[in-house]
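Undergrad: The following block contains a protein sequence and its predicted model.
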Amino acid sequence: MTIKDTAEEWEVRASGTPFTGKKTSVRTDDVVMPDGSVVRRDYQVHPGSVAVLALDDADRVLVLRQYRHPVRQKLWEIPAGLLDVPGENPLLAAQRELYEEAHVKAEDWRVLTDVYTTPGGCDEAVRVFLARDLYEAEGQRFEVSDEEADMELARVPVDELVRGVLAGELHNNCLVVGVLSLVAARGGDGLDALRPAEAPWPARPFQA
């Protein structure tokens, strides 16, 4: 038996969009179940996201602290952002987010992992990149606003982040998945065996 997620689509008898927001919307589908019954499923429609685990030469991860209103907390996170344009190349989006949020660029990029954040209630897909060989960007910093205007930046050792995740002190999905995936990759075939930065992404197809 191969343990691998597979594409599948059950019949939808009816579909509507009761809410449309600035970046996301809510869809309501009437889905036919295997026993023939029809049930209603409401879920958030999301354009997709990218996140960047930026690892420096001292084995520290670049993290930022940002207020997240839905959970009423300031969370430590890794740089991340929306795929604003349909079909946008996720690598270019990740490079943009690392520059805008941290004023940092990187020479070496690889795919660390791909995840669905909450597949029971949202179709958001996130590609988490590993960025290495970091260097400071030139010129003025990108002008931030809203929650990002209060953002703090830090570089934290990988071991400290792992401890915080397992202690229940760090909760951001991309940070948790990224840090634990980094540790798993190191314990497996190594970071150089990770997928290339332009690896296909069926959840969000893009032009290379």
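TA: All right, it came through fine. The structure displayed is predicted, hence computed values, not measured ones.
Undergrad: C-alpha from now on. contacts and neighbour counts both.
TA: OK.
Undergrad: Have a look at this structure and report its longest helix.
TA: Taking DSSP state H as the criterion, the chain has its longest helix at helix 173-187.
Undergrad: Second structure for comparison follows:
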Amino acid sequence: MAIEFKKTAFSGNTPVIWRGECKMLPGGFKPKQTFPIGTVLRRGLFIQVDFNDMTAGVLKLAEVQTGGSTTAPRVPKGHLFAVGDKVQKYGDTKHTTVQSIDTSNADYDVITLAAEITGLAAKDILIESDGQGTAKPAYIPNAVIGADLEFKGTGIPTIDAAYEAVVMFNHLSHPIPADWQQGMCLKSNPNIVLIKQ
């Protein structure tokens, strides 16, 4: 009699926060932006928390993929951009507005911009702009989302913010600009450690 071993595969993904451990700030933070019903903000997503009014600005950013144009770049699925958002190439001062988003392709979305972003190319980072004509994005991260939040259209959505965590940044759905890092930490909060695994 022989022993027969059977393999079982389970779907899933690698956790973004190492070992699932993080330290949360007390209370919840009201999102500064509005999100459509069904949107899920995943843990590990960068946010800027403001303790004065207990709000959090969610960083909207995506790496441009090949095959798009300077007025209609392709970005990965899962980005948080919405029609009407002001966007710019990370580090550039010129911003424009999102006119429409084509989600019909299974592999990527196409964001149509109101005006060309000169020199926009694959691997560039498209980020929500502060709309002031500076290179500054709308928000500078100082924390990460500590628990998934789904917008269901009921109740008051609040973001659970983690002030300390080990984030495996190669498993994030969004890129990390190099100047957000200082060594292996988030520049604006050294308690957020960024590692590659």
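TA: Cool, the structure landed. What you are looking at is a predicted structure, and each value in this text was computed from that prediction instead of being measured.
Undergrad: What does the superposition give as a TM-score?
TA: After superposition, the two chains reach a TM-score (TM-score structural alignment, normalised by the length of the second structure) of 0.26; 95 aligned residues with a C-alpha RMSD of 6.1 Å.
Undergrad: sorry, back to before: buried ones in the longest helix of the first structure, by neighbour count?
TA: Burial within helix 173-187 of the first structure, assessed by neighbour count using 16 or more other C-alpha atoms under 10 Å, is assigned to 174, 175, 176, 177, 178, 179, 180, 181, 182, 185.
Undergrad: which strands and helices sit next to that helix?
TA: Counting contacts by 3 or more C-alpha pairs under 8 Å, 6 or more residues apart in numbering; DSSP states H and E, helix 173-187 of the first structure is packed against strand 49-54, strand 73-77, strand 104-116, helix 158-166.
Undergrad: That helix: what's the following helix or strand?
TA: strand 195-196 (DSSP states H and E).
Undergrad: circling back to that earlier point, measure how the longest helix of the first structure sits relative to helix 158-166, angle-wise.
TA: 130 degrees (axes from the mean of the first three to the mean of the last three C-alpha atoms, to 10 degrees).
Undergrad: Leaving out chain neighbours, which residue sits closest to residue 82 of the first structure?
TA: residue 49 (4.3 Å; C-alpha to C-alpha, 6 or more residues apart in numbering).
Undergrad: quick one: that neighbour from residue 129 of the first structure, how far?
TA: 11 Å (C-alpha to C-alpha, to the nearest Å).
Undergrad: What of residue 136 of the first structure?
TA: From residue 136 of the first structure to residue 129 of the first structure the distance is 18 Å (C-alpha to C-alpha).
Undergrad: Give me the more crowded residue out of these two.
TA: residue 129 (27 against 11; other C-alpha atoms under 10 Å).
Undergrad: what residues are up against the more buried one?
TA: By C-alpha atoms under 8 Å, 6 or more residues apart in numbering, the contact set of residue 129 of the first structure is 50, 51, 52, 53, 94, 109, 110, 111, 112, 113, 197.
Undergrad: a strand runs through it, doesn't it?
TA: Yes - assessed with DSSP: H, G, I helix; E, B strand; the rest coil, residue 129 of the first structure lies in a strand.
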